[in-house]
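> What follows is a predicted protein model with its sequence.
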Amino acid sequence: MDAIRQGTVKANGLDFGYLEAGPDDGPLALCLHGFPDSAHTWRHLLPELAAAGYRAVAPFSRGYAPTGVPEDGAYQAGALAADANALHDAFGGGPDAVIIGHDWGAFATYGASAHAPGRWRKAVAMSVPPLGALMGAFFTYEQLKRSFYIFVFQTPVAEMVLNRAFVESLWRDWSPGHDAAEDVEHVMACLSLPENRAAAIGYYRTMLDSSRHVARYAAEQAAAATPGERPVLYLHGGADGCLDAAAADPAAVLAHLPAGSRAEIVDGAGHFLQLDHPAEVNRLILDWLAD
């Protein structure tokens, strides 16, 4: 099994810290994390991708240490998509590259693959369905209760709320039964400084306030809301405590994805399904990439 290495690379004007496994000359597999998480969320998948011949890379997202905090304060989906496409260049990716994203990484995956389909052969998105499917389910009473944290993050007390106990509680609620001690340690290391915590909250403030959007990411932002061209494997945990599986009905999801896409519910898995059921999720991803 390939060892996981660490490194730093400059892309889209930021210094990105990353984890990596596999040969330098293999096709790029870019793995993008969400909230409250880190690149370590891919610790089970990276070695499997490496064994399949990929150069598997998991960057820490913008604002999450050791990656830098962007000076322009851009945290919209379009900025994340632009980061992904810039990282494709930084790692010498070709048209055989694949992109895999969880949570906010899923938003980046939709935007990057739709905006620059020539860079990506296939895509995998997890735990956040495409925007068209998501909007149909987000405003139910039950889902609004689950999404309370988004609204808390719009308030002046958000930075005080985002502490270890809060992060531990989100992991406990979102992936019931998963021992998240290691993951919480990684998250708190990424958010140890006030500017890092402000960055993580900034994703959600930008989510509900388009006046925070940075104009230079407008094309990627628009692309993130379109089906795009590259086929997508969408995976969602059946026991997801963040976004109920009812919001990820495969038929509804596929209506907003390109032809040739697939959508599956992973029974018993929570929001962090790549950690809850790693063997099953790894198999689904590797089979999809090999098909």
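Sure, I can see it.

> CA atoms for contacts and neighbours, from now on please.
Noted.

> Would you mind listing the buried residues in the helix or strand where Phe166 lies?
Secondary structure assignment for Phe166, by DSSP states H and E: helix 164-174. Across helix 164-174, burial judged by 16 or more other Cα atoms under 10 Å covers 167-168, 170-174.

> repeat for stretch 126-144
Using 16+ other Cα under 10 Å as the test for burial, stretch 126-144 gives 126-134, 137-138, 143.

> Give me the contacts around it.
For stretch 126-144, the external contacting residues (Cα atoms under 8 Å, 6 or more residues apart in numbering) are 101-104, 106-107, 110, 224-225, 227, 234-237, 240, 243-244, 246-248, 252-253, 255-257, 271-272.

> And for stretch 268-287?
For stretch 268-287, contacts defined as Cα under 8 Å, 6+ apart pick out 41-42, 44-45, 48-49, 124, 127, 174-176, 178, 233, 236-243, 266.

> can you tell me which of these are in strands?
Residues from those lying in strands, with DSSP state E as the criterion: 124, 233, 236-237, 266.

> Switch these over to TSV; also include neighbour count and distance to Phe16.
Below are the ones in strands among the contacts of stretch 268-287 laid out as TSV (neighbours: other Cα atoms under 10 Å; distance: Cα to Cα, whole Å):
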residue	neighbour count	distance to Phe16
Val124	26	22
Leu233	21	26
His236	32	28
Gly237	29	29
Val266	20	31
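
> Now tabulate these in CSV and tack on distance to Thr67.
Listed next are the ones in strands among the contacts of stretch 268-287 as CSV, based on distance: Cα to Cα, whole Å:
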residue, distance to Thr67
Val124, 23
Leu233, 28
His236, 27
Gly237, 28
Val266, 31
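
> take a look at this one as well, against the first:
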Amino acid sequence: MAGAQAKAPFGDVRQVDAGVLNIGYVDAGPADGAAVILLHGWPYDIHSFVDVVPVLTAAGHRVVVPYLRGYGTTRFLSDDTMRNGEPAAVGLDLIALMDALKIDTAKLAGFDWGARTADVVAALWPERCRGLVSVSGYLIDGQASGKVPLPPKAELAWWYQYYFATERGRDGYDKNRRDFARLIWQTASPKWSFDDATFERSAAAFDNPDHVDVVIHNYRWRLALASGESQYDEVEKRLAAKPKITVPSISLEGDANGAPHLEPSVYGKQFAGQYEHRTVGGGVGHNLPQEAPQAFADAVLEV
């Protein structure tokens, strides 16, 4: 693909108290437009959507792009709150943000952690989701599945998950956040030629004081090596049952995604409503909205 150059960043990042967080977010487009919420993954940030937002606002949408917990300007309101990365907690962050912004329902779209979060809300609170765009499809799972061995090739692709399970891995990630993120960008999107300015614009989000704790907990929780918080147990129980997603949905996959992912034929049955899968060609990797913004925006507009 052609080299990706850093473009002008979003406007001012706003802040709002929502649940256990003070969330940093971009709010673009007409205030009375139909809402769209875009959710980034790891190790990325809100700038994955820098070229998607103008397309959606030009179509009349209000577009909200929050920093997830542990990224950018999002902060915990209390020093005593566990720096928890489990899926239920992040999903309820999204519900809390919608409540704080008085958004009753929205189209939800994301990739990586963001896709999982959008899937969680679409599955358990479908009344809050008018439509779903999920890169790599259905990403809901429980801790029990994290205990099941995978074929060696799949285990190799998850190398960093096992690295993070060690204290050496935690310390290594903390000390080498930028080098680590750059490596993941390169391996997850092997045909994406991003420049240094593009990378550094997003890498600043990893300077968040809670970033390492949240990331490490997320991956340890997924391997059942760390506990979550009891207030999320009931939600996690519901998610472990792999609830169907009934809202209108489009799943997307880049044809050159180097990150671990399943084939649509495996997860397609989890979408019980109107559903379509699209493979985006041209050497598109894991960070699909930044590598193929028009294809991502089109899916959001059409879902």
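That came in fine, so what should we check first? Since we're looking at a predicted model, the values are computed, not measured.

> all helices in the second structure, in order from the N-terminus.
53-58, 87-100, 113-124, 143-146, 152-157, 159-163, 167-175, 177-188, 196-203, 211-222, 233-240, 264-267, 288-291, 293-302 (DSSP state H).

> who wins for proximity to Gly70 of the second structure among those?
helix 211-222 (4.0 Å; Cα to Cα).

> With distance to Tyr275 of the second structure added, can I get the helices of the second structure in CSV?
As requested, the helices of the second structure are exported to CSV (distance: least, Cα to Cα, whole Å):
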stretch, distance to Tyr275 of the second structure
helix 53-58, 21
helix 87-100, 22
helix 113-124, 13
helix 143-146, 25
helix 152-157, 27
helix 159-163, 31
helix 167-175, 38
helix 177-188, 26
helix 196-203, 32
helix 211-222, 27
helix 233-240, 20
helix 264-267, 11
helix 288-291, 19
helix 293-302, 11
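
> quick one: which of those helices is nearest Arg14 of the second structure?
Of all the helices of the second structure, helix 87-100 sits nearest to Arg14 of the second structure, with 12.2 Å by Cα to Cα.

> which residues touch that closest one?
By Cα under 8 Å, 6+ apart, the list of residues contacting helix 87-100 of the second structure from outside reads 16-21, 23, 68-69, 104-105, 116-118, 120-121, 218, 232, 235-236.

> do that again at 6 Å, thanks
Defining contact as Cα atoms under 6 Å, 6 or more residues apart in numbering, one finds that helix 87-100 of the second structure is touched by 18-19, 117, 236.

> Over to stretch 152-164 of the first structure?
Residues outside stretch 152-164 of the first structure that contact it (Cα under 6 Å, 6+ apart) are 201, 205.

> what's the first-to-last distance across it?
16 Å (Cα to Cα, to the nearest Å).

> Excluding residues flanking it in the chain, which one is nearest the alignment partner in the second structure of Thr226 of the first structure?
Under the alignment (TM-score structural alignment), Thr226 of the first structure maps onto Pro243 of the second structure. Excluding the flanking residues, the one nearest Pro243 of the second structure by Cα to Cα, 6 or more residues apart in numbering is Ala123, at 6.1 Å.

> which one in the first structure is aligned with the one you found?
For Ala123 of the second structure, the aligned residue in the first structure is Ala114 (criterion: TM-score structural alignment).

> Next, find the distance separating its match from Met207 of the first structure.
19 Å.

> Kindly report the same for Ala290 of the first structure.
Ala290 of the first structure sits 34 Å away from Met207 of the first structure, going by Cα to Cα.

> Give me the neighbour count for the equivalent of Gly13 of the first structure over in the second structure.
Alignment note (TM-score structural alignment): Gly13 of the first structure maps to Val20 of the second structure. Residues lying near Val20 of the second structure (other Cα atoms under 10 Å) number 17.

> now the one 3 residues further on
Using other Cα under 10 Å, the number of residues around Ile23 of the second structure comes to 28.

> and Leu284 of the first structure, what pairs with it in the second structure?
With TM-score structural alignment defining the correspondence, Leu284 of the first structure maps onto Ala299 in the second structure.

> Quick check, central residue of the second structure?
With distances taken as Cα atoms, centre = their mean, the residue of the second structure nearest its centroid is Gly114 (1.7 Å).

> for that one, what are its contacts?
Contacts of Gly114 of the second structure were listed using Cα under 6 Å, 6+ apart, and they are 39-41.

> returning to that earlier point: give me the more crowded residue out of Ala114 and Met207 of the first structure.
More neighbours surround Ala114 than the other of Ala114 of the first structure and Met207, with 24 against 17 (other Cα under 10 Å).

> From Leu14 of the first structure, how far off is the residue lying closest to Ile4 of the first structure once chain neighbours are set aside?
Nearest residue to Ile4 of the first structure in three dimensions, chain neighbours excluded: Ala21, at 4.9 Å (Cα to Cα, 6+ apart). According to Cα to Cα, Ala21 of the first structure stands 22 Å off from Leu14 of the first structure.

> Kindly report the same for Ala222 of the first structure.
Using Cα to Cα, Ala222 of the first structure is found at 22 Å from Leu14 of the first structure.

> what's the answer for Ala77 of the first structure, then?
For Ala77 of the first structure relative to Leu14 of the first structure (Cα to Cα), the value is 16 Å.

> between those two, who's got more neighbours?
Ala77 (30 against 16).

> That one maps to what in the second structure?
With TM-score structural alignment as the criterion, Ala77 of the first structure lines up with Pro87 in the second structure.

> and the gap between that match and Arg62 of the second structure?
Taking Cα to Cα as the measure, Pro87 of the second structure falls 26 Å from Arg62 of the second structure.

> Map Leu191 of the first structure across to the second structure for me.
In the second structure, Leu191 of the first structure lines up with Phe206, judged by TM-score structural alignment.

> Leaving out sequence neighbours, find the closest residue to its match.
Once flanking residues are discounted, Phe206 of the second structure sits nearest to Tyr71: 5.8 Å by Cα to Cα, 6+ apart.

> From Ala11 of the first structure, how far off is Asp89 of the first structure?
According to Cα to Cα, Asp89 of the first structure stands 8 Å off from Ala11 of the first structure.

> Let me fix that, I meant to ask about Gln76 of the first structure.
For Gln76 of the first structure, the distance to Ala11 of the first structure (Cα to Cα) stands at 17 Å.

> Could you do Val128 of the first structure as well?
Using Cα to Cα, we find Val128 of the first structure at a distance of 25 Å from Ala11 of the first structure.
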